[in-house]
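# Turn this into a model:
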Amino acid sequence: MQRRNEEVKIHEVIVVEGKDDTTAVQRAVDADTIETGGSAIGEEVLRRIELAQTRRGVIVFTDPDAPGERIRKIVTERVPDCKHAFLTKNEARGRRGIGVEHATNEAIRRALESVRAPDGGEGAGEPAEIEWSDLLDAGLIVHASSASRRERMGELLGIGYANGKQFYKRCLVFRITRVEFLAALEQLEQEGR
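Coordinates of the predicted model:
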C-alpha cells in the first residue's frame, strides 16, 4: 500500500462519495474529506458540508458517472460556492467500474490542482462569452457524435462530462472563456473527433 503524500496539502475539505474514495484521496494528498454515503445524501451531511464551506471551503470530487453527477448537483444546489474537481472516465476506470477510488495518485493530484470555482468573483455580471450557438456550431449538441465530443471537450476544459444543457451551464458557471473554448475545440478537431 502506498503511503499518504504529506507534501501536497489541500486546505479545503473534499466531498467524496464513500470510504474507498477517502482512502484514494488521502493516499494521494493530505486532505480531510466528508463522505456523502452515496447519492442519498442526508440532511446531516449537507449541514456538515455547509459548515465546512464557511470554515475552510469545499471541493466537490465525485465519480464521473450519473450518480456522481447527481451528488454534485445536490451539493451545489445547497452550497453553491463550492469548488469542483473532475476526473475523466478513463482516469476513474477500474476493474469493477468507474470511481475516484480507481484513479491513480497522479490523476487525483491533477484533478485537485485543476479545481474550478463557480462564477461570482471578479467579472460577475459580465455577459457570457460562450453562447448556446457556440455549442451547436462546435457539434457539441444536435450532432451524431455530440456526446463523445462533449466528453472530450469536458476533459480538455476540466469541467467533466455532461449532457448538452449541463455542459452549457458549466461553461457559464465556471466562466469558460472564448479563448479556452476555441483552444479545446481546436485540440478536439486535431484529434479527429
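
# Please make it C-alpha for all contacts and neighbour counts, starting now.
Will do.

# so the residue most central in space within the chain is in which element?
Centroid check for the chain by C-alpha atoms, centre = their mean gives Phe86 as the closest residue, at 3.0 Å. For Phe86, there is no host helix or strand (DSSP states H and E).

# Check the contact between it and Pro64; I expect there is one.
Yes - counting by C-alpha atoms under 8 Å, Phe86 touches Pro64, with 7.3 Å between them.

# Now list whatever residues contact both of these two.
Shared contacts of Phe86 and Pro64, defined by C-alpha atoms under 8 Å, 6 or more residues apart in numbering, comprise Gly160.

# Am I right that Cys171 is in contact with Glu131?
No - with contact defined as C-alpha under 8 Å, Cys171 does not reach Glu131; the gap is 9.1 Å.

# In contact with the residue nearest to the centre of the chain, which residues?
Phe61, Thr62, Pro64, Ala111, Leu112, Val115, Gly158, Ile159, Gly160.

# Now do the strands in the chain.
13-16, 33-35, 58-60, 83-84, 93-94, 97-98 (DSSP state E).

# just to revisit the earlier point, Ala184: which of the contacts of Phe86 is nearest?
Ala184 lies nearest to Gly158 out of the contacts of Phe86, by C-alpha to C-alpha, at 10.1 Å.

# Next up, the contacts around Asp63.
Going by C-alpha under 8 Å, 6+ apart, Asp63 touches Glu17, Glu69, Leu87, Ala92, Ile98, Gly99, Val100.

# how about this one, so we can line them up?
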Amino acid sequence: MKQKPRIDAVIVVEGRDDTIRLRTFFDVDTIETNGSALTNATIETIRQVQKERRVIVLTDPDYAGEKIRTKLSQALPEIEHAFVLRDDAHDHRGKIGVEAASAAALQHALGHVQTAQAAVETFSWQAMIDFGLVGNKQRRRFVAERLHLGEVNAKQCFKRLNMFGVSEDAVADVLKEWNE
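Okay, the predicted model is just below:
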C-alpha cells in the first residue's frame, strides 16, 4: 500500500467532511471550526497549537469560508493561508468546498501557502484601477490564481495583495503573461 504524504502543519478546516477528504490523500492533522460556528475556545486551541506547529487555514471558497478565514486572521495575524479555487472544488453533485476538491487541487493549495505581512500597504487602490483589476473579473481572477490569493472580488483582492505583501511590480509581472 502506498504511503500518503505527510503534512507537518495542522490544517484548519470547516468540518468533518473536509477532514475526511484531506485524510483520503494525506497523513494530516486538522482542527475543525464546525463551520461558521467558530468559537473563542476553538480560536484559543488554534493559538496554542500555533506555538508548536505551523497552522494553515484551508476553508471553502464561499462566503462562509471567507467569513471564517477573516475571523481567524483577525484573531491570529500570523496564521498561514491556503486557497482552493472554486473551479477546482466541486463534485458531480454540485457540492463546492474542500470536501469536493481533488487530490491535485488540495496539493496545489497546500503547496502555495501565504502568510500575512505586517500592516504596510504594498499595493494602492489606484494601482488596482490602473492594472484593470477593478471591474474586470477575468483579469482579477488571472492575477489571483497566479499569486495564490483564492477567490476574490476587487475589495478582497486589494486586501489580500496588501495582507501578503505583494508589490505592484509583482502584479505587473503577472499581467505580462495576461497580455501574451
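
# Next, format the contacts of Asp63 of structure 1 as a markdown table and append distance to Ala24 of structure 1 and neighbour count.
A markdown table is the format used below for the contacts of Asp63 of structure 1 (distance: C-alpha to C-alpha, whole Å; neighbours: other C-alpha atoms under 10 Å):
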| residue | distance to Ala24 of structure 1 | neighbour count |
| --- | --- | --- |
| Glu17 | 12 | 27 |
| Glu69 | 19 | 18 |
| Leu87 | 13 | 26 |
| Ala92 | 11 | 21 |
| Ile98 | 13 | 18 |
| Gly99 | 10 | 23 |
| Val100 | 7 | 30 |
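
# Sitting in helices, which of those do you find?
Glu69 (DSSP state H).

# right, and out of the contacts of Asp63 of structure 1, which lies closest to Leu135 of structure 1?
Taking C-alpha to C-alpha as the measure, Leu135 of structure 1 sits nearest to Glu69 out of the contacts of Asp63 of structure 1, at 20.6 Å.

# So what does that closest one match up with in structure 2?
Structural alignment (TM-score structural alignment) places Glu69 of structure 1 against Glu66 in structure 2.

# which residue lines up with Glu168 of structure 2 in structure 1?
Alignment note (TM-score structural alignment): Glu168 of structure 2 maps to Arg178 of structure 1.

# My read is that its match contacts Ile130, right?
Yes - using C-alpha under 8 Å, Arg178 of structure 1 makes contact with Ile130 at a distance of 6.2 Å.

# Which residue of the two possesses the greater neighbour count?
Using other C-alpha atoms under 10 Å, the more surrounded residue of Arg178 of structure 1 and Ile130 is Ile130, with 19 against 15.

# Next up, the contacts around the more buried one.
Residues in contact with Ile130 of structure 1 (C-alpha under 8 Å, 6+ apart) are Tyr168, Cys171, Leu172, Ile176, Thr177, Arg178, Phe181.

# Now do the contacts for the last one.
This points to Phe181 of structure 1. By C-alpha under 8 Å, 6+ apart, the contact set of Phe181 of structure 1 is Ile130, Leu157.

# Roughly how far does Asn162 of structure 2 sit from His108 of structure 2?
22 Å (C-alpha to C-alpha, to the nearest Å).

# the more surrounded of these two?
A direct count of neighbours by other C-alpha under 10 Å for Asn162 of structure 2 and His108 places Asn162 higher, at 21 against 16.

# got the contact list for the more buried one?
Gln117, Ala119, Val120, Glu121, Thr122, Phe123.

# cool, Ile79 of structure 2 as well?
Gln50, Val55, Ile56, Val57, Leu72, Ser73, Thr115, Ala116.

# Of these, just the buried ones, PyMOL syntax please.
To isolate in PyMOL the members of the contacts of Ile79 of structure 2 that are buried, counting by 16 or more other C-alpha atoms under 10 Å, one can use:
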select buried, resi 50+55+56+57+72+73+116
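
# count of neighbours near the closest residue to Ala28 of structure 1 other than its chain neighbours?
Counting by C-alpha to C-alpha, 6 or more residues apart in numbering, Asn105 is the residue found nearest to Ala28 of structure 1 once chain neighbours are left out, at 4.6 Å. Counted with other C-alpha under 10 Å, residues neighbouring Asn105 of structure 1 total 19.

# In structure 2, what sits opposite Asn105 of structure 1 in the alignment?
Checking TM-score structural alignment: Asn105 of structure 1 goes with Ala103.

# Looks like its match contacts Phe25 (just checking).
Yes - between Ala103 of structure 2 and Phe25 there is a contact under C-alpha under 8 Å: 6.2 Å.

# mind checking what Gly18 of structure 1 lines up with in structure 2?
Aligned counterpart of Gly18 of structure 1 in structure 2: Gly15 (TM-score structural alignment).

# Alright, that wraps it up for me.
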